[in-house]
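Enquirer: Pasting the sequence and the predicted coordinates here, then a few questions.
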Amino acid sequence: MNAKIKLPLKICCPIFVVLVLILSVFLLVRFSFPKNEFELSDSQKVEIYERMIASLREENSDYCGESMNYCKRPETRHIQCGEVLKRDKTYLSSIIEDNRIPLIRNPSLNMSCPEISKRIRPKYNMSSLKLGGVAFARNVFTDYELIEKQVQMTWHPDNRYCFVVDKNAKDDFKRRIEQLVGCFEDQMVMPVTLFMDSAGHNQNLAHTKCMKALLQYPNWGYAMLLQNHDFITKTVYELDRIFDLMGGVIDVKTGGVIWERDMKHLKWDPKSLKLFRNESAVPEDVLKTSLTFACGSVQASLSRETVRWLIETADLTRFIDQQNQIVFGGDEQMISTFQINSQLGIPGHFTKDCLEQGVSVEQVTRLVHWSSTGHANCVTKISRHGVCLFGIEDLIPMAELPHLSFNKVYPKFDWSIIDCAAELVFNRTFLGQDNQHFDEDYYSNLVTVQYHKNHKKPGYKLNCISNQKPRRYEDYIGS
């Protein structure tokens, strides 16, 4: 965990030498690297390096030592997150566009277990969690320093972490994840590496491997299925309370199937899929009824009972194999499909009623802002794979919206938003900063939660459109 500290001269000097050498080498080879949309101009890079050096030179600016406050990276120590939260547009305009601060990757990051532990573990004691902890299953391939930052932001002695690394990832990234996991063997696991891609192939398989591995750890109550650039913005105590309020429901987006992903030529009944490990315990009509498909997201939040059903009651092998035949986006259908097919008996299920009414049901696990009309539709004016990249302009939505995570956050695009959100989470977790926007009623009144609480009651009628005011991302920007 970062905090303001004072380094002795014998430690600072090598840091200055390294930074000066980096700056010198950059100036010598500045024309050697191909341009891309995230590459900074020479003058921008020089300015960032100069800030980093100046930050380390400041008297009483020792880096991440005994201070009990949050400490930003050298690149972003000048960023005044509070001014952004105060909606100071003049200040905000001074730290975006050409002045935006990306991550300057540290190729010499100390990966010894004591140093990793020092960066991750808080100096504060932590209270116990009502649900016994949260398990995080994350598919990863790049940006180690972001992954470590997310572990830092969500760390609790009761939480558990699983990573599946893409086999195409760079060797250095793989080694760093292996080292991270090796330093926390009682809390982390990396069961396998798989070939994964942005089209969704093997994403569900990776999460399944993680779910199975995480079940070896007792006590945790909910699991979050995540991808590389999903950025969690709630404290560990807020996550614990939210999942308690959800009461076991599956949280995932559900909507109609996109026609390109409709694989009707394949058999999708549980019998053909060999979905149940013990078919004798399942009614014959359930085994022979084809599944109704929904399209949603690979990101989801599942209770431990749901995870156990997916791993121990069901056998997902054939289902995932058939989903992998879809050219693009098959991974976005698995959890949504199991959620709405209530006849399967998966714990925390929903119903297909809303889908049949043409009503999509949103999730709180992840917020994504689609660049439906191109870059111009994004506050940051940039997108990836049809999704807007979040930047420092999005700090207020991250601070106030009920969603648990935001996608996509790219370190090489904007580290300011990462450090400011991390500082906010730190202050709310350890320094008593009140989250005035935390609305328990919002989670209690989710359509899926209301269904879960009431669907067995005689005469209950589901209202697919929530009576509470929707929380729209657009309402939190530009004000």
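Expert: Everything's here; your move.
Enquirer: going forward, measure contacts and count neighbours with C-alpha atoms only.
Expert: Noted.
Enquirer: how far away is the residue at minimal distance from the centre of the chain from residue 417?
Expert: When Cα atoms, centre = their mean is applied to the chain, the residue found nearest the centroid is residue 230 (2.7 Å). Using Cα to Cα, to the nearest Å, we find residue 230 at a distance of 13 Å from residue 417.
Enquirer: same check, this time on residue 306
Expert: Residue 306 sits 33 Å away from residue 417, going by Cα to Cα.
Enquirer: wait, doesn't residue 16 sit right on residue 54?
Expert: No. Residue 16 is not in contact with residue 54 according to Cα atoms under 8 Å; the separation is 9.4 Å.
Enquirer: Setting aside sequence neighbours, what's the nearest residue to residue 20?
Expert: residue 53 (7.9 Å; Cα to Cα, 6 or more residues apart in numbering).
Enquirer: same question, residue 246
Expert: Spatially, and ignoring its direct neighbours in sequence, residue 246 is nearest to residue 449 (5.8 Å; Cα to Cα, 6+ apart).
Enquirer: Secondary structure element holding residue 26?
Expert: helix 9-28 (DSSP states H and E).
Enquirer: Give the buried residues for that helix.
Expert: Buried residues in helix 9-28, counted by 16 or more other Cα atoms under 10 Å: 16, 19, 23, 26.
Enquirer: then this one, side by side with the first:
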Amino acid sequence: MKRRGLVKQLLLFCLVGFVVTSVYNSIVSQVNELNVEEVTAKSTTKRILNFIPSTRTSPKNKFKINCRKIIEKDKDEIDRATALMRVSPPSRLQNGDYINATQDCVHFRKSFRYDNYPVTNEEREFPIAYSIITYQDVDQTERLLRAIYRPQNLYCIHADASSPDSLHRALAGIADCFGNVFIVSKKEDIIYNHMSRLKADLNCMSDILSMPQKWKYFINLPHQQFPLKTNLELVKILKTYNGANDIEGIITHGRMMPSRFEFSHKYVNGSWKRIGKRTSKLPLNATIVKGSAYGVFSREFVQYTITDKRAKDVLKFMEDVKSPDEYYWATLNHNEVLKAPGRYSGNPEKKPWLAVYASWGGRDRCHGKYVRGVCIFGVGDLNELVSKKELFANKFYPDFQYLALDCLEEYIYNKTFSHLPFETFYYKQLPFIRKQ
């Protein structure tokens, strides 16, 4: 009887092994054979969710909303979540709560689950550096930090110099609980469209370069973004990048908002003044390129940005450009004459930009709402978001459709514990990848 039971167990074990192997091979072969645009968001999402354990929920999911059903676009669950959000305010911690909670760092890290992530050797050997720019809402800033936190990474937090003292104290308390999280050494009083926004990232870059850790890539984030990939997936993607930068580039004249750089601008008494036609030129006859304030930058590119004379000369040119953060990175990355490490020499508009996904009015669908032309994501957007190839999503509001962020947080957290294979075939075909 014992031998017969043992045989049954062995047969069951072999059967399970065969099924798991078959499913794994099926997923890998599908990714290799299909162009990513041909795979629908719905089918991709369902395939992924089948491999993710659903036993862990967001600590903020007090209504026990079924996030899996929402991500699968279950109309009944989306309607239930929407109805609940209309009558129940979001559960949020205030600045004072964080000031008090971080008095006991051991308890803070444990209760907020900072040390509850598996970390592979591959991740340990590929640290990532981040800047997080914020001016309000410690609660959302901390959630972003927690989602991307790993002990081998580095995190520079820049809070607006004019933000309330309680915000600075709360963020300082959080940073003090970690050896790899710190407050930027020089804070800027950030003004919208102003050089101060660009300097905030440059200040973090300078600080991070002075650290002994040998991080590989730098990613700059505002506090309203959230990751679409786990840390391990980010590592695999960035290793595929092989030193190339992921920076947006726009050269079509009408899309570049030319008045911002063809004229000199000055911020006077709370408003922008156009003070005349620009006469100065970029160094080495470089051409200005528009892009995003956010990107994925190789360590060598960051070093170049902070120390190289060519980069400093371009920065000088940007001083009276309106929204210089949307031109500086793009100009450095897409001008061969500037010799920036990890640059792209082709037509920048013919390569995808994957650092951040944002849904712009008139171009993409939005199930949330538009603010200044950008979608604030809602629960109805999650099905498409989780199947995107981009690394981060922008943006989320903590007081609007807040269960969208709760469910995305739960999804990324649970996915970290899954053993779902991650295929980098798509990323290896990107035109900006430096071939080995």
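Expert: Perfect, thanks for sending it. Remember, predicted model here, so these are calculated numbers, not experimental data.
Enquirer: Superposing both, give me the TM-score.
Expert: With the length set by TM-score structural alignment, normalised by the length of the second structure, the two chains reach a TM-score of 0.75; 356 aligned residues with a Cα RMSD of 2.5 Å.
Enquirer: sorry, back to before: compare residue 306 and residue 417 of the first structure and say which is more crowded by neighbours.
Expert: Shown here are residue 306 of the first structure and residue 417; by other Cα atoms under 10 Å, residue 417 has more neighbours (26 against 23).
Enquirer: Can you tell me, leaving aside adjacent residues, what's nearest to that one?
Expert: Per Cα to Cα, 6+ apart, closest to residue 417 of the first structure is residue 392, 4.3 Å.
Enquirer: What's the match for the one you found in the second structure?
Expert: Counting by TM-score structural alignment, residue 392 of the first structure corresponds to residue 379 in the second structure.
Enquirer: quick one on the thing from earlier: mind listing what the residue nearest to residue 417 of the first structure touches?
Expert: Listed by Cα atoms under 8 Å, 6 or more residues apart in numbering, the contact set of residue 392 of the first structure reads 84, 92, 96, 414, 416-417, 420.
Enquirer: And for residue 334 of the first structure?
Expert: 204, 298, 320.
Enquirer: Map it across to the second structure for me.
Expert: Per TM-score structural alignment, the equivalent position to residue 334 of the first structure in the second structure is residue 328.
Enquirer: could you measure its match against residue 422 of the second structure, distance?
Expert: Distance of residue 328 of the second structure to residue 422 of the second structure, given as Cα to Cα: 33 Å.
Enquirer: Then residue 87 of the second structure?
Expert: Going from residue 87 of the second structure to residue 422 of the second structure by Cα to Cα gives 39 Å.
Enquirer: got it, and residue 43 of the second structure?
Expert: 16 Å.
Enquirer: cool, and residue 208 of the second structure?
Expert: 29 Å.
Enquirer: More neighbours: which of the two?
Expert: Using other Cα under 10 Å as the criterion, residue 208 of the second structure and residue 422 rank with residue 208 on top: 23 against 13.
Enquirer: The more buried one: which element?
Expert: helix 195-209.
Enquirer: residues in the first structure aligned with that helix?
Expert: Counting by TM-score structural alignment, helix 195-209 of the second structure pairs with residues 201-215 of the first structure.
Enquirer: in the matching stretch, what counts as buried?
Expert: Buried-residue list, stretch 201-215 of the first structure, by 16+ other Cα under 10 Å: 201-214.
Enquirer: Pick the one among the residues you listed closest to residue 400 of the first structure.
Expert: Set against residue 400 of the first structure, the nearest of these by Cα to Cα is residue 207 (28.9 Å).
Enquirer: ok, the closest one - contacts?
Expert: Here residue 207 of the first structure is in contact with 137-139, 164, 225 (criterion: Cα under 8 Å, 6+ apart).
Enquirer: Out of the residues you listed, the closest to residue 187 of the first structure would be?
Expert: With Cα to Cα as the yardstick, the closest approach to residue 187 of the first structure among the contacts of residue 207 of the first structure comes from residue 137, at 12.1 Å.
Enquirer: My guess is that closest one contacts residue 165. True?
Expert: No. Look at residue 137 of the first structure against residue 165 with Cα under 8 Å: they stay out of range, at 11.2 Å.
Enquirer: To what extent is the residue mapped onto residue 226 of the second structure from the first structure buried, counted in neighbours?
Expert: Mapped onto the first structure by TM-score structural alignment, residue 226 of the second structure lines up with residue 231. Per other Cα under 10 Å, the neighbour tally for residue 231 of the first structure reads 27.
Enquirer: returning to that earlier point: can you tell me which of the contacts of residue 207 of the first structure lies closest to residue 119 of the first structure?
Expert: Using Cα to Cα, residue 138 comes nearest to residue 119 of the first structure of the contacts of residue 207 of the first structure, at 19.9 Å.
Enquirer: Now name the helix or strand holding that closest one.
Expert: Short version, using DSSP H and E: residue 138 of the first structure is in strand 134-140.
Enquirer: Okay, angle between the helix or strand following that strand and strand 134-140 too, please.
Expert: Under the assignment DSSP H and E, the closest C-terminal helix or strand after strand 134-140 of the first structure is helix 144-154. With axes from the mean of the first three to the mean of the last three Cα atoms, to 10 degrees applied, the angle from helix 144-154 of the first structure to strand 134-140 works out at 170 degrees.
Enquirer: so helix 144-154 of the first structure aligns onto which residues of the second structure?
Expert: Counting by TM-score structural alignment, helix 144-154 of the first structure sits on residues 138-148 of the second structure.
Enquirer: By how much does the matching stretch deviate from the first structure on average?
Expert: Superposed on the first structure, stretch 138-148 of the second structure shows a mean distance to its aligned partners of 1.3 Å (mean Cα distance after the TM-score superposition for the first structure).
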